[in-house]
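1. Sequence first, predicted coordinates after that:
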Amino acid sequence: MTMSKNNAFVSLFASVQLALFLLFFLATTSIIGTIVPQNNVPGFYVERYGAKTAQFFQLLAIPDMYNSWWFLGLLGVFSLNLIVCSLERLPQVLRMMRRDIRATAPNHLQAFPFRQEITLNTTLDLATERVRSLFSQQGWSPATVDKEGAILIAAQKGVWSRLGVYVVHLSILIILMGALIGSSTVAEKILRQPTFAFKGSIMLPEGQATNHITAFKRGTHIDLDFHLRCDDFTIEYYPNGMPKTYRSDVSILERGQVVQTASIEVNQPLTYKGITFYQSSYQPYQQYLVALVRQNDGLETRELVTTAQEVKWAQGGISFGIINRESQGEVTRRLKIWFSDGKGDPSIFWVNPGKETLVERSDATYRLTIDQLYATGLQATKDPGVDLVYAGCILMLAGLYVAFFLSHRRLFVLIRREEAQRCRLFFAGDANKNRVGFEKKFSELIKMLGS
């Protein structure tokens, strides 16, 4: 009698019906979490879904559903269900795997699904050797035992494949454990260490550095033990003004020194000290980075300017400014520049952001480059459980392969001597999966022996 028959708790959590219900419920809620944008500010949900719906979302923590108490609770119940199911059924499987197939009684062979009988005109010893040799050639490891005046040859393959489903169970538990370890809710409310696992964002203007991020949901600052600086932000647009691609060139600084540089693009994150930075957004400003170089002697300056502002470069004896701009949305397409060296009429011309322009004056030639200032939007994630999740996924693939593509196959031959030079061979076999394929191999083996 199994435990489930004696214990109502075990009976409930060993139920396959409960596992199916939990899987259905988790799948349904995951669809909701995919449809409803996650980790936005409360005003976003009020504007998009209305005040009452947004209040309902906040009550059920749907904006951060995968870290909500009820979703984590569902994962916990599902984990308990897997553990109890495995512990309830695994001992029986292990006993079956350890069972000595040589102990199979000859009369039990009649109950096997695949059976066939043939006659060989040879002695008992030669028939036995012939069967053993054929089995070995086909990759079976035959065992021989005397049974009631007959010879029983038994062999099996893939006995360990019965564990495939339990490997899948274990992989799911490892994945769920990794998800819990990487949950910001677990880090904050159970471990009391918000920096252990978190998700947040940074809006970092070009040329600036920061040593903290803003956590999703709570909106609090999480301090980093290094600085992240945005050295440059590059964006390309389609002719209709839609962004084509964008990239952030960043530096990691510790104690004021650059220890690493990298380019962050969509699908090309940066990971440093367990924190991964993803390119997620950007923000254009109506400010411009001006680089001005006097070609005669290489004297240069860099300035951050706005429109309708006169900038004086005292060392170079130059004044300049932006007197007009043409924009598409927040993106500047052209800028009208006023440029003077105090000698003669000022130069007035249009430039394209990011394109170098030569300004010819009476005494010198200047190289002028103007770039619109951007802030890069980065998502920052620290997930110490991600390695467990990857390991669980790999283990799951292995378990699924074993569970679906391999089978436990048993093959028996009972050899009885009828006359001095005549033997009757009774074949029996079964497989716990892919019985059609096993039946074909079973028939081919018998045909090879009789040929």
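-> Structure's in. What do you need?
2. Please count neighbours and contacts with C-alpha atoms only from this point.
-> Will do.
3. what's the spatially closest residue to residue 229 that is not a sequence neighbour in contact with, if anything?
-> Excluding the flanking residues, the one nearest residue 229 by C-alpha to C-alpha, 6 or more residues apart in numbering is residue 209, at 3.9 Å. Contact analysis of residue 209 by C-alpha atoms under 8 Å, 6 or more residues apart in numbering lists 227, 228, 229, 230.
4. which residue ranges form the helices in the protein?
-> 3-6, 8-13, 16-35, 42-49, 51-59, 69-98, 124-137, 164-181, 184-185, 386-405, 435-450 (DSSP state H).
5. For residue 278, find the nearest of these.
-> Checking the helices of the chain against residue 278 by C-alpha to C-alpha gives helix 386-405 as the closest, at 15.4 Å.
6. Give me the angle between the closest one and helix 164-181.
-> Helix 386-405 and helix 164-181 are oriented at 160 degrees to each other (axes from the mean of the first three to the mean of the last three C-alpha atoms, to 10 degrees).
7. let's bring in a second one:
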Amino acid sequence: MNSIKCECGHVNPEGTVLCEACGKPIEGNQHIDGNDKKKLLNMRYEGSARRSNTYNKTIIDKIWNFFSSVKIAVWLIVIALIASSIGTIFPLEQYIPADAVSRDPSVFYEATYGLAGKIFYQLGFHQLYSSWWYLLLIASIGVSLVICSIDRFVPLYRALKRQKAKRHESFLSRLRFYSETESVQEEEIKQVKEQLAKQRYNVKEEDGHIVAEKGRFSRWGPYVNHIGLIIILIAAMLRLSPIFFFEEYVWVREGELRVIPGTDNEYFIENKQFILDTYDADDERFKDALQKEGRVVPSNFQTNAIIYRAIESEVVGAEQELEKVDEFEIRMNEPAKFGGYTLYQQGYQLNEFSEMTFKLYEMNDPDTEPLGEFTVDLFDPDLEYELDNGFKVEIAEFYPDYTISEEGVRSKTNSSNNPAFVFKLYPPNSEDAEISFVGDVIGTAEQMGIDPEVVDLSPMGQVIGTFTPSIDPTGGENNYRILIDSIDFDRKSGLNVKRDYTLPIFIIGAIIFMAGVLQGMYWQHRRIWIHPKNNGILLAAHTNKNWFGLKKDIEKAIEGTSINIVNDQKED
């Protein structure tokens, strides 16, 4: 590092504009402008040497200088805001509705939103907040904040720490507020010092030179802002870790007890009752709106639930015991909170298939009495069913939510929204099975314009349609047919499970950020210098904002003395 020695004897680092000791302008700042007027000093960073303005040789220097630019930081923030705004146009992948045509992102966005959805998916906005380029953008903003702060804070702190009362005349004469008084009494100077002290200025004297200062801490407001923003960015990055943030959607049927996802089998929920209230269509307050809506609109839907916690057992293989934690009435905006987790009411389904009863008939005479019947629990189906008359039915394939496409038939979800079966039927004393498919595959395929003969029925899926008599998917002829006799339905609640340990970090960052805003907005760094010259004095002052307030302080301090009020040299 090269150094610059001032005539006062102080050695300044390379890039210094104003001597750190006496304030004398250096580095070509002693000249006057084209109109023969003195140029006012740039006091933004006290004329201290900043690394970004000094070194530009190595790759480290270039990276440092790039991220130390405020313009670069602003552009990074603008790009992040634009990307975040685009990410709100369509739902993110984790918020694809459970009843969507397909929960496969490559299919859902194009099928639902057309070309715009396809572009949205291909550009990776469906996983915006976890995409590598968005995380890199957020990390770049954090790096920029850190480097901007260090590049300015360190030299500024060093310069202000060496604040001296004795300053060079050229420094004082080129401040915005400046005046000269040819003759001043010592008592008047003493009076000014007392008045400044009453205004809470910190008055320091050196060989007859005086500096009065207050509000220096306001200079650190922007750097406090940066600390708050960095903490907020760290909290945003921590949300990518399942340790700090977890969110999942769970369906719970009425009367069902199941483990809550993400709790490591520690917490369980029992849906005691689901309640759905709707607006009265005859109520004059809602009548017009409901008629315009054209459907039943819920006024409230809630889940009355009990939360249990698993008790650890010292006996290996022992049945798990549960202890009651609390009972909750979970409504919209009234979640259940327990053990660091929060359960939000977000959806419901009123007609989920729960049990289906089938009856067996002869193929050629379906109007006769049934040969037998069996009931399938769709949530826990048996592999086979023995009928009283010797028939045996096996479930070869079960598709809770099936669909059909040119690629074949498959199950879309694990929920019993649209079940279909492939049965193997064994007549009495026979080892040869008839294969039957129960589901409207043929009708739906024809509606979709797909030739049923070319559809592969082995990979199953979902399709919405009515159930038809059983068919043999292999194309063979059956002697018996299986028909649905009755269907039982369940109601289930859709709950959002969330655990967020980053929220306190966000709050701390926001509080620190606002403290920095208040610190820099409502206080000002004010300094007043008194420089003895012959029998008179030079009076100069500087502040980072609110020049009117500084002038009022000076007027109050010199009131009743012969000292001349300062002139605003910027106006002159």
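-> Perfect, thanks for sending it. Source: prediction; values computed, not measured.
8. most packed of the helices of the first structure?
-> Ranked by mean neighbour count, these are led by helix 184-185 with a mean of 24 (mean count of other C-alpha atoms under 10 Å).
9. Quick one: residues in contact with that helix.
-> Contacting residues not belonging to helix 184-185 of the first structure are listed as 67, 68, 194, 196, 197, 198, 199 [C-alpha under 8 Å, 6+ apart].
10. Repeat the analysis, applying 6 Å as the threshold.
-> Residues outside helix 184-185 of the first structure that contact it (C-alpha atoms under 6 Å, 6 or more residues apart in numbering): 67, 197, 198.
11. Who wins on neighbours among those residues?
-> Neighbour tally across the contacts of helix 184-185 of the first structure (other C-alpha atoms under 10 Å): the maximum, 25 neighbours, falls on residue 198.
12. What's the match for it in the second structure?
-> In the second structure, residue 198 of the first structure lines up with residue 246, judged by TM-score structural alignment.
13. gap between residue 376 of the first structure and residue 277 of the first structure?
-> As judged by C-alpha to C-alpha, to the nearest Å, residue 376 of the first structure and residue 277 of the first structure stand 11 Å apart.
14. Who has more neighbours out of these two?
-> It is residue 376, of residue 376 of the first structure and residue 277, that has more neighbours when counted by other C-alpha under 10 Å, with 27 against 22.
15. Distance to residue 358 of the first structure added to the helices of the first structure, as TSV?
-> Putting the helices of the first structure into TSV (distance: least, C-alpha to C-alpha, whole Å) gives the following:
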stretch	distance to residue 358 of the first structure
helix 3-6	85
helix 8-13	77
helix 16-35	51
helix 42-49	46
helix 51-59	55
helix 69-98	61
helix 124-137	83
helix 164-181	56
helix 184-185	53
helix 386-405	52
helix 435-450	78
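16. Show me what residue 246 of the first structure lines up with in the second structure.
-> Per TM-score structural alignment, the equivalent position to residue 246 of the first structure in the second structure is residue 301.
17. hang on, the earlier thing: go ahead and confirm the match of residue 198 of the first structure touches residue 499.
-> Yes. Using C-alpha atoms under 6 Å, residue 246 of the second structure is in contact with residue 499, at 5.0 Å.
18. could you check the distance from the match of residue 246 of the first structure over to residue 489 of the second structure?
-> From residue 301 of the second structure over to residue 489 of the second structure the distance is 18 Å, taken as C-alpha to C-alpha.
19. From the neighbour counts alone, determine which of these two ranks first.
-> Each of residue 301 of the second structure and residue 489 has its neighbours counted (other C-alpha under 10 Å); residue 301 has more, 18 against 13.
20. center of the second structure, which residue is that?
-> residue 236 (6.1 Å; C-alpha atoms, centre = their mean).
21. contacting residues around stretch 101-115 of the first structure?
-> Here stretch 101-115 of the first structure makes contact (C-alpha under 6 Å, 6+ apart) with 427, 428, 429.
22. ditto for stretch 45-61 of the first structure
-> The contact list for stretch 45-61 of the first structure, computed with C-alpha under 6 Å, 6+ apart, reads residue 68.
23. related to what we said a few turns ago, tell me if I'm right that the match of residue 246 of the first structure and residue 276 touch.
-> Yes. Taking C-alpha under 6 Å as the definition, residue 301 of the second structure is a contact partner of residue 276 at 4.4 Å.
24. returning to what we had before: turn the contacts of helix 184-185 of the first structure into a markdown table, including distance to residue 222 of the first structure.
-> Formatted as a markdown table, the contacts of helix 184-185 of the first structure follow (distance: C-alpha to C-alpha, whole Å):
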| residue | distance to residue 222 of the first structure |
| --- | --- |
| 67 | 18 |
| 197 | 11 |
| 198 | 9 |
